[in-house]
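Student: the sequence and its predicted three-dimensional model are supplied below.
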Amino acid sequence: MDILNRLAESIDYIEKYLDQPLKHEEIAKIAYCSKFHYQRMFYMLTGVTLADYIRKRRLTVAAQKLAASHSLKYGYNTPESFLRAFSRLHGISPSQAREKAGHSGHFRVYPFIFK
C-alpha cells in the first residue's frame, strides 16, 4: 500500500502545480521511483499515460475556470448562482446540458483510494 500512498502524493503534487510546467522526473521523485518505472506504474494503474493525465486535467480545470468566468460575464455573482438559475430555467444542470450535447469532457482526478 505504500506505493499507492506515494502515488497519491504525486497526484496531489500534479494537482497543486497543474498551472505550471511539470517535469515527469520531479513527479517520479515524489513517488520514489525512476521516471520510467513511474510512467509504467501510472499507466498500469490508471489506463492513461502521465502526459495524457496532465493534459486532460489541465483542460478540465481550464474549462471549469472558463465556466466560472462565464457566470460572472453574464451577470451572476457566483458560479453557484448561475447553476441554480440555469437549472431552474432548463430543468437540468449545465453539465447535464453539455453531456446531452455530447461534450461532457470532464477528466476527474484519480484518487488512488482502495478499500
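Tutor: Perfect, I can see it now.

Student: CA atoms for contacts and neighbours, from now on please.
Tutor: OK.

Student: buried residues of the helix or strand hosting residue 39, list them for me.
Tutor: Here residue 39 sits within helix 35-46, counting by DSSP states H and E. Using 16 or more other Cα atoms under 10 Å as the test for burial, helix 35-46 gives 35, 38, 39, 41, 42.

Student: the third one reaches residue 48, doesn't it?
Tutor: What that stands for is residue 39. No: using Cα atoms under 8 Å, residue 39 makes no contact with residue 48, being 9.6 Å away.

Student: got another, please set it beside the one above:
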Amino acid sequence: MQRFFKSIDFIEQHLYDKISVHEVAAASHYSTYHFSRIFKALVGDTPKEYLRKRRLTVAAKRLLGEDIGILELALECQFDSQEAFTRAFKGLFNITPAPVPQTKRSFQIAVQRPVQPAYTALSAKRAFHGAGNYYPPGHEAGGHSAAIRQRRF
C-alpha cells in the first residue's frame, strides 16, 4: 500500500503540472498497466479520472475562496480551453463554474489520500489477476478443458 500512496502523493504534488499515467506509475514503481489495474480496483476511478476530479474539486474550492478568473483556473488545471473546463465542471458538479462564487455552495472535495480504500478481496484479486497464473472456470491448470481438447482440427 505504501507504493500506492506514493502515487497519490505524486499526483498531489503535481496537481497543476501536465503529468501522464506513466509518470504516476513510475513514482510508485509499478508498470503502467499493472498500476492502472490496481488504482482502478482500489479507488474506483482510473488514474486519469481521479486526477481530473481532483483538479476540478480544487478548482471549485478556489472559486469559492479566491477571486480568480475561470480561464486562468482552467489553464492552471491543465484544460485546453475554458469550454472544456466548464463542460467537465458541469459534468462533475451539475453547475457551471461561473455562478459558483455567488452561490457559496459547498462541494464534496475528493479525498487526497484514501484512508480506507474501498476494495474487497475480489477486487484486489482482479487487480492482481495478471500477477500469476489464472485459469478461468472450467479450465484445468496447465491445459484446456475437456470440451476444448475434443475439438481438434
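Tutor: Right, received. Where do you want to start? This is a predicted model, so every value here is computed, not measured.

Student: rewinding a little: mean shift between the helix holding residue 39 of structure 1 and structure 2?
Tutor: On superposition with structure 2, the mean distance recorded for helix 35-46 of structure 1 (mean Cα distance after the TM-score superposition for structure 1) is 0.5 Å.

Student: other residues contacting that helix?
Tutor: 24, 25, 27, 28, 29, 31, 48, 49, 50, 110 (Cα atoms under 8 Å, 6 or more residues apart in numbering).

Student: aligned partner of the last one in structure 2?
Tutor: The one in question is residue 110 of structure 1. Matched by TM-score structural alignment, residue 110 of structure 1 corresponds to residue 113 in structure 2.

Student: does that match touch residue 4 like I think?
Tutor: No: using Cα under 8 Å, residue 113 of structure 2 is not in contact with residue 4; the gap is 10.0 Å.

Student: please say which of the two ends up with more neighbours.
Tutor: residue 4 (18 against 13; other Cα atoms under 10 Å).

Student: packing partners of the particular helix or strand that has that one in it?
Tutor: Under the criterion of DSSP H and E, residue 4 of structure 2 resides in helix 2-13. Counting contacts by 3 or more Cα pairs under 8 Å, 6 or more residues apart in numbering; DSSP states H and E, helix 2-13 of structure 2 packs against helix 21-27.

Student: what sits up against the helix it packs on?
Tutor: 6, 7, 10, 11, 31, 32, 35, 36, 47, 48.
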